[in-house]
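Visitor: give me a 3D structure for the following:
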Amino acid sequence: MQVNVHCQRNQLKTTAILATASAVVLLAGYGVGGRVGLAVALVPTLAMNGAAFFWSDQIALRSMRAHPVSETQYPELCRIVRELATTMRLPIPAVYVSPVSTPNAFATGRNPRRSAVCVTSGLLRLLDARELRAVVGHELGHVANRDILVSSVASALASMIMFVVKVAAFGRTRNPLSSLFLLVVGPLAATLIQVTITRSREYEADAASAQLTGEPLALASALRKLDAATRRNPLPPTPALRPTAALMISNPFRGGILSRLFSTHPSTNERVARLERMAGLRRWR
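Guide: Next up, the predicted model:
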């Protein structure tokens, strides 16, 4: 019953996100070429929505330069993913590793049968086995909660909207105000799409990891390490990487006040405090 509720909720969110993205691109087309531009914009709108729905996972993985790995290459990581997915009665996700030195991890995909778990090389160097297991449990919590589709679609669309709006803004507009308008609306729409990935999803995935592994304090320790490491070595806030950040277990950027305001992640201190209160939780059944 709970799974069905999550599915229905995420289907509504995905529809709303696709509709918002469509409106932004059509508005950009109208700003560039009036009714003709609006009609022309229909083609990239349909293409963008299709790409976001069917290939959002590949867009996220490629933005991190991630590559699929086998149990021969990364035996401990793949074994942890397989064992925890089996315990949760989930299809075993594909496992990817990104060469990025900033420690982080994310899950992506359209559904549990087409899911992937990606970790960075920085995370593998930073965490011990218990902490890595807890982080993988968190990502599988996203898969089990069926929120990977909406987050992956939102991330992909945010990236594509920024690209489309920039192209439109620097095209042949009829007046300078059109360019200025598009440059304001595009980033705002991308931010709103990412904000639809509610912070509660991180709390729910944290709780799933705590129940699954029986070690909420291991995840708390991992989050502390990730937060400290990000302060020292943040992910470059490039347009290609910013949307993918919403998928990650921890905010990978060293942000200021505005960055924290629009962050899709709750504070590390609050997450750690919740996990510490969960220290007596039983294992996943």
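Visitor: make it CA atoms for all contacts and neighbour counts henceforth
Guide: Noted.
Visitor: residue boundaries of the helices in this protein?
Guide: For the chain, the helices defined by DSSP state H occupy 2-63, 75-87, 121-126, 129-144, 148-169, 176-195, 200-213, 216-232, 242-245, 257-261, 268-277.
Visitor: got TSV for those, with mean neighbour count and distance to Ser115 too?
Guide: TSV is the format used below for the helices of the chain (neighbours: other Cα atoms under 10 Å; distance: least, Cα to Cα, whole Å):
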stretch	mean neighbour count	distance to Ser115
helix 2-63	18	8
helix 75-87	17	11
helix 121-126	18	20
helix 129-144	25	7
helix 148-169	25	8
helix 176-195	19	20
helix 200-213	22	15
helix 216-232	20	22
helix 242-245	24	16
helix 257-261	11	29
helix 268-277	16	25
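Visitor: one more, please, to line up against the first structure:
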Amino acid sequence: MKNKAYILLGWLLVATPMATYAQSVGQAVMEGLASITLSDQQVAQLSRQAVQQMDTQNPVAGPSDPYTQRLNRIVRRHRTVSGIPINYKVYKVKDVNAFATADGSVRVFQGLMDIMSDSELLAIMGHEIGHVVNKDTRDAMKSALRRSAFINLGASQGGAIGALSRSQATALANGLYSASFSRRQETEADDYSYTFLRKNGYNVLALASSFEKLAKLSGGSGGGRVAEIVSSHPDSQKRAQRIRDRARRDGVRR
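Guide: Below you'll find the predicted structure:
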């Protein structure tokens, strides 16, 4: 047992009141450990297993699919960012959405690709990668761990983590998918994307126009097909204006 980290999350003991009390106290302690003892490498390993489970639950575009080929063309220069290998896949789902996880996985939905230009998609990829580089996705995984079903991690601190069961991976996948970032994190990811675009010689105003499209689709309510991508985000129109204001200060032209 020495140097082992055992994390028991969301496991309900059905026994005596004393056992229930002990379990609730123990769970609170172990939830704290989930945030403290897991290394970034372990969080990435768990994230990889969770997103692999997501991939089994969604229709993934194959390598010869036009959506995959288009995305590969857009991101061909950005397979590794800030030393982090990025793996991209397209979900053949009509929702307007995209997300990233702590292991560097980025998933783009068909519905988003249908409404965005190549430049706008790259800007959104920059935003999602920003969440990874800024460790927002790491914190989201730790939060998902605290909300998930029973998970037993018997790995040494900083070591490899064993395979999750399907139910455990599904619980984590659901937790990650429902995770939301703070407005500060969203703003910082916007700033990362802006810098990413400018550093690589792309049009930074594509980030603004992508937000304007989302604002138009949501009708200012965050509802309908774009609910997932805008519901927890700052107002899309205000984000667009913020980017345009920054570009103007920087002397950026179309």
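Visitor: any idea which of the helices of the first structure gets closest to Pro103 of the first structure?
Guide: Among these, the nearest to Pro103 of the first structure by Cα to Cα is helix 121-126 (3.9 Å).
Visitor: how distant is that closest one from the center of its chain?
Guide: 19 Å (Cα atoms, centre = their mean, to the nearest Å).
Visitor: in the second structure, what residues pair with it?
Guide: Aligned by TM-score structural alignment, helix 121-126 of the first structure falls on residues 110-115 of the second structure.
Visitor: contact partners for the most centrally placed residue in the second structure?
Guide: In the second structure, the centroid-proximal residue (Cα atoms, centre = their mean) is Ala100; its distance is 3.1 Å. Neighbouring residues of Ala100 of the second structure by Cα atoms under 8 Å, 6 or more residues apart in numbering: Val106, Arg107, Glu128, Ile129, His131, Val132, Thr137.
Visitor: which of those still touch in the first structure?
Guide: Comparing the contacts of Ala100 of the second structure with the first structure on both residues aligned by TM-score structural alignment, their matches' Cα atoms under 8 Å, the contacts found in both are Val106, Arg107, Glu128, Ile129, His131, Val132, Thr137.
Visitor: which residue in the first structure lines up with the fourth one?
Guide: For Ile129 of the second structure, the equivalent position in the first structure is taken to be Leu140, counting by TM-score structural alignment.
Visitor: what is the burial count for whatever residue of the first structure lines up with Asp235 of the second structure?
Guide: Asp235 of the second structure maps onto Ser267 in the first structure, with residues paired by TM-score structural alignment. For Ser267 of the first structure, the count of nearby residues is 14 (other Cα atoms under 10 Å).
Visitor: for Val150 of the first structure, see how far away Ser267 of the first structure is.
Guide: Applying Cα to Cα, to the nearest Å, the value for Ser267 of the first structure to Val150 of the first structure is 22 Å.
Visitor: please apply the same query to Glu204 of the first structure.
Guide: 15 Å.
Visitor: Phe181 of the first structure too?
Guide: 27 Å.
Visitor: Ala51 of the first structure now?
Guide: 14 Å.
Visitor: how about His142 of the first structure?
Guide: In terms of Cα to Cα, His142 of the first structure sits 11 Å off from Val150 of the first structure.
Visitor: kindly report the same for Met162 of the first structure.
Guide: From Met162 of the first structure to Val150 of the first structure the distance is 18 Å (Cα to Cα).
Visitor: and for Thr120 of the first structure?
Guide: 22 Å.
Visitor: for the residue mapped onto Ser101 of the first structure from the second structure, give me its contacts.
Guide: Alignment note: Ser101 of the first structure maps to Lys94 in the second structure; criterion TM-score structural alignment. Contacts for Lys94 of the second structure were tallied using Cα under 8 Å, 6+ apart; they are Phe109, Gln110, Gly111, Leu112, Arg225.
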